[in-house]
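Participant: Got a predicted structure plus its sequence, pasted below:
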Amino acid sequence: MPDEFQLSSGDRAIIRALQQDCRLSNAQLAEKVGMSASACWRRVRALEEAGVIAGYGAVIDADRAGLGFHAIVHVTLARHDRSAVQRVMTELTLRPEVVECYATTGQYDYHLRVLCADMAAYRRFLDDFLFRLPAIESAQTNVVLEDLKRRSVVPV
């Protein structure tokens, strides 16, 4: 499989339509993007096999699901040896409260988007998990007051 998949205009139309509603039937999708059903099915399968379409899912309202505390956490490591970094990465990816995790350049090593029920649950996340990882030096929390723009849509 090639590293980069060349998207056609039809592929882009399929991706945009599926990002708006991934529950469309193949016939509905084909009609929406102006393709035959068989051609559309082949293109969707090719996009899936190439990894361009990585999965399908529902968009959940975190507040209505009982996760009203939302924070961006900036993490600094005390050590950067391979085993310490690997353990931190593994542990962060396993925690359900960590819904996004980015290793970055700059002042902080990781940026996390964390969702919890409330401040008490977040405090437990810090005390019982994050600060118990030996490689963690510090964590700076920015509490999200309001989601101004949040998209999972990729602009193709």
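Facilitator: Great, that's in hand.
Participant: contacts and neighbour counts: CA atoms only from here.
Facilitator: Fine.
Participant: Helices of the protein, start to end?
Facilitator: Along the chain, counting by DSSP state H, helices occupy 9-20, 26-33, 37-49, 82-94, 119-128.
Participant: could you dump these to JSON lines with distance to Arg113 and mean neighbour count?
Facilitator: Shown next, in JSON lines, are the helices of the chain (distance: least, C-alpha to C-alpha, whole Å; neighbours: other C-alpha atoms under 10 Å):
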{"stretch": "helix 9-20", "distance to Arg113": "22", "mean neighbour count": "17"}
{"stretch": "helix 26-33", "distance to Arg113": "33", "mean neighbour count": "16"}
{"stretch": "helix 37-49", "distance to Arg113": "27", "mean neighbour count": "15"}
{"stretch": "helix 82-94", "distance to Arg113": "11", "mean neighbour count": "14"}
{"stretch": "helix 119-128", "distance to Arg113": "12", "mean neighbour count": "14"}
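Participant: Test my guess that Glu100 contacts Tyr110.
Facilitator: No. Counting by C-alpha atoms under 8 Å, Glu100 sits too far from Tyr110 to count as a contact (10.2 Å).
Participant: neighbour count winner among these two?
Facilitator: Tyr110 (20 against 14; other C-alpha atoms under 10 Å).
Participant: Would you point out which residue is most central in this structure?
Facilitator: Glu100 (5.2 Å; C-alpha atoms, centre = their mean).
Participant: here comes the other one, which I'd like you to weigh against the first:
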Amino acid sequence: MASVDTIDRNILRLLRVDARMSNAKLAAEVGLSPSACMRRIKIMEEAGVIRSYTALVDTSNVEATIAVIINITLERQTEEHLDRFEAAVRRYPEIRECFLMTGGSDYLLRVEVANAGEFERIHKEILSTLPGVLRIHSSFSIRNVLATKPKRR
């Protein structure tokens, strides 16, 4: 896919707000026919612009979880070290998010656990075995103050 135009950006903005919006409604919102809108979505999916669809779950209503924010500092910041670390992180579903960062640490990870014992297992079996890790700094959340989807304009 060469570039994302204004219509594609509008489609993406609306899908971020409501990925379950019907194609007919989405098409009407962006000024396309339903078939043209679906064609654009398929092109963006195939090009990897749209990687997946997900649901925001309020875990307080489903299960007791604690979010743990983990700052990782690597021994070296070469492309090879970054690539090895990122490939390893992708293998563990326990790691919900991973961000390459600027500042004091190289990566910020988010995991969700039921209790400290579960985090101890993740720390021992996963985090401490990731390649090139020099330092691990973990913080447990007290509660989630804001988890939201982007507001519709």
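Facilitator: Right, received. Where do you want to start? Just so it is clear, the model here is predicted, and its values are computed rather than measured.
Participant: TM-score for these two?
Facilitator: Aligned and superposed, the two chains score 0.77 in TM-score terms (TM-score structural alignment, normalised by the length of structure 2); 153 aligned residues with a C-alpha RMSD of 2.9 Å.
Participant: ok so, going back, got the contact list for the residue nearest to the centre of structure 1?
Facilitator: Going by C-alpha atoms under 8 Å, 6 or more residues apart in numbering, Glu100 of structure 1 touches 112-114.
Participant: And for Ala27 of structure 2?
Facilitator: 33-34, 36-37.
Participant: To which residue of structure 1 is it aligned?
Facilitator: Taking TM-score structural alignment, the alignment pairs Ala27 of structure 2 with Ala30 from structure 1.
Participant: which one of the contacts of Glu100 of structure 1 has the most neighbours?
Facilitator: Val114 (23 neighbours).
Participant: From Arg16 of structure 1, how far out is it?
Facilitator: 28 Å (C-alpha to C-alpha, to the nearest Å).
Participant: would you turn the helices of structure 1 into CSV with distance to Gly55 of structure 1?
Facilitator: Putting these into CSV (distance: least, C-alpha to C-alpha, whole Å) gives the following:
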stretch, distance to Gly55 of structure 1
helix 9-20, 11
helix 26-33, 16
helix 37-49, 8
helix 82-94, 18
helix 119-128, 28
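Participant: Skip the chain neighbours and tell me the closest residue to the most far-flung residue of structure 2 relative to its centre.
Facilitator: In structure 2, counting by C-alpha atoms, centre = their mean, Ser33 sits farthest out from the average C-alpha position, at 30.9 Å. Sequence neighbours aside, Ala27 is the residue nearest to Ser33 of structure 2 in space, at 5.7 Å (criterion: C-alpha to C-alpha, 6 or more residues apart in numbering).
Participant: next one: Val33 of structure 1
Facilitator: In space, Val33 of structure 1 comes closest to Ala13 once its chain neighbours are excluded; the distance is 5.9 Å by C-alpha to C-alpha, 6+ apart.
Participant: Aligned counterpart of the one you found in structure 2, please.
Facilitator: In structure 2, Ala13 of structure 1 lands on Asn10 (TM-score structural alignment).
Participant: isn't that match right up against Val30?
Facilitator: Yes. If you go by C-alpha under 8 Å, Asn10 of structure 2 and Val30 touch, sitting 6.5 Å apart.
Participant: quick one on the thing from earlier: out of the contacts of Ala27 of structure 2, which one sits closest to Ile50 of structure 2?
Facilitator: Closest to Ile50 of structure 2 out of the contacts of Ala27 of structure 2 is Cys37 (13.9 Å), distances taken as C-alpha to C-alpha.
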